[in-house]
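**Q** pasting the sequence and the predicted coordinates here, then a few questions.
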Amino acid sequence: MLRAAHAEEAAHNPLIPALPDLLWGAVCFAIILALFWWKVLPAVKKLLDERAAKIEGGIERAEQAQREAAAALDKYNAQLAEARAEAARIREQAREDGKRILVEMREQAQAEAARITAHAQAQIEAERQAAVTSLRSEVGSLAIDLASGVVGESLTDDRRARALVDRFLAELEAEGDGARTAGARTRA
């Protein structure tokens, strides 16, 4: 018997299960497969779908954010270009204003110089006229005194004496103008 059990055991392959074990294993496998198919698989599929939706939503949000960032960058670049153009316009306007101010200041300086020169010339002419008048009266008085001393009598007729002095001074001026004109011709 021992031999028969041993022979039966030797004939039986340990890798192949017995028929009842195979039957119970198949039933358990079918129950687990059904549970997995109806309960676990839909839950996993739902979880994977949610995850895929989140990923796709995240990708869409990232693409939207990227589009917004690109739009903001374009807007920033446009504003920067506009600011640069405005700065260039302001610099050009400042240059033009500076040139205009320089021209105005030159004109004002020239006008002021011309006014000062005219005033100085007028003052010089007035002083010259005063000096000429003063010299005429002094030369006239000296000439009358000298003539009185030469003639030996007093020349008290003021009108006649003045006419004589004026004629003498006019002759002197005419000789002086003639000499100046001749000198100017010689230099030229």
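**A** Here it is on my side, so go on. Numbering: from 1, shown residues only.
**Q** from here on, just use CA atoms for contacts and neighbour counts.
**A** Noted.
**Q** is Ile16 in a helix, a strand, or coil?
**A** Applying DSSP: H, G, I helix; E, B strand; the rest coil to Ile16 yields a three-state assignment of coil.
**Q** gap between it and His6?
**A** Ile16 is 17 Å from His6, where distance means Cα to Cα, to the nearest Å.
**Q** likewise Arg187?
**A** Remark: distance between Arg187 and His6 (Cα to Cα) = 162 Å.
**Q** do the same with Arg160
**A** Summarising the geometry, the distance separating Arg160 from His6, computed by Cα to Cα, is 189 Å.
**Q** check Ala182 too.
**A** Computed as Cα to Cα, the Ala182 to His6 distance reads 169 Å.
**Q** show me the longest helix that occurs in the protein.
**A** Looking only at the chain and at elements set by DSSP state H, the helix with the highest residue count is helix 41-151.
**Q** what residues of the helix or strand that that helix is followed by count as buried?
**A** The helix or strand immediately downstream of helix 41-151 is helix 158-187, counting by DSSP states H and E. Buried residues in helix 158-187, counted by 16 or more other Cα atoms under 10 Å: Ala161, Arg162, Val165, Asp166.
**Q** got another, please set it beside the one above:
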Amino acid sequence: MILTQVTAAETEINPLVPHVPEIILGVIVIALLFVGVAKFIVPNFEKAYADRTAAIEGGIENANAKQAEADAKLAQLEAQLADARHEAARIREEAREQGAAIVAEMREQAQAEAARIVEHGKTQIEAERQAAVTSLRAEVGTLATGLAGRIVGESLDDDERSSRVVERFLADLEAGVH
């Protein structure tokens, strides 16, 4: 019975133990799948990964180049701005100097004009004084001659004599003033 049991057990199929042909067929299918995946799918993944890596690295290199270019442009613009500030300061200083020169020149012109006006005024006053003195001499002479004629009782119509009398009178008058 034992023998019959062993043969019965051998002929009976156990669902937990796989059959050898199934194992071989499973190994072949897995090997074919592995070869197909390794040959067709993995290279596509590798290619996509390499393309993606190249794009990222290219983007990083491009970004670094753009950053370096932007930094260079920024430095150039800052240098131009500094130059422009220096130029503006120089122009302001020149304008200040020119303004001071113009003010000094205008002051000199005003002083020269004032001196000219004062000199002209002095000249005019002197001329008017001379004219007044001459006019007063003539008038004083006429009055003195008339007065002297009344005092003396004779007419002093003689021009030469009357001018001598007037001159002497005025000289005495000026000597008395000083």
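**A** Looks like it arrived, so ask away. These figures come from a predicted structure and were not determined experimentally.
**Q** need the TM-score from the superposition.
**A** Between these two chains, after superposing, the TM-score reads 0.87 (TM-score structural alignment, normalised by the length of the second structure); 174 aligned residues with a Cα RMSD of 2.4 Å.
**Q** by how many degrees do the longest helix of the first structure and helix 158-187 diverge?
**A** Angle of helix 41-151 of the first structure versus helix 158-187, following axes from the mean of the first three to the mean of the last three Cα atoms, to 10 degrees, is 120 degrees.
**Q** mean shift between helix 41-151 of the first structure and the second structure?
**A** Compared with the second structure after the fit, helix 41-151 of the first structure shows a mean deviation of 1.0 Å (mean Cα distance after the TM-score superposition for the first structure).
**Q** so which elements touch that helix?
**A** helix 158-187 (3 or more Cα pairs under 8 Å, 6 or more residues apart in numbering; DSSP states H and E).
**Q** chain center to the helix it packs on: distance?
**A** The chain centroid and the centroid of helix 158-187 of the first structure are separated by 68 Å, computed with Cα atoms, centre = their mean, to the nearest Å.
**Q** cool, stretch 125-140 of the second structure as well?
**A** For stretch 125-140 of the second structure, the distance from its own C-alpha centre to the chain's C-alpha centre is 66 Å (Cα atoms, centre = their mean).
**Q** what's in contact with that stretch?
**A** Val166, Leu170 (Cα atoms under 8 Å, 6 or more residues apart in numbering).
**Q** only the buried residues of that stretch, if you could.
**A** Buried residues in stretch 125-140 of the second structure, counting neighbours by 16+ other Cα under 10 Å, are found at Arg137, Val140.
**Q** what span of the first structure is it aligned with?
**A** The alignment of stretch 125-140 of the second structure onto the first structure (TM-score structural alignment) spans residues 124-139.
**Q** which ones are touching Phe36 of the first structure?
**A** Under the criterion of Cα under 8 Å, 6+ apart, Phe36 of the first structure has no contact partners.
**Q** could you measure from it over to Ala43 of the first structure?
**A** In this structure, Phe36 of the first structure and Ala43 of the first structure are separated by 10 Å, where distance is defined by Cα to Cα.
**Q** ditto for Ile144 of the first structure
**A** In this structure, Ile144 of the first structure and Ala43 of the first structure are separated by 146 Å, where distance is defined by Cα to Cα.
**Q** ditto for Val132 of the first structure
**A** When distance is defined by Cα to Cα, Val132 of the first structure is 128 Å away from Ala43 of the first structure.
**Q** what does Ala4 of the first structure give?
**A** As judged by Cα to Cα, Ala4 of the first structure and Ala43 of the first structure stand 54 Å apart.
**Q** cool, and Asp177 of the first structure?
**A** Applying Cα to Cα, one obtains 130 Å for the distance of Asp177 of the first structure from Ala43 of the first structure.
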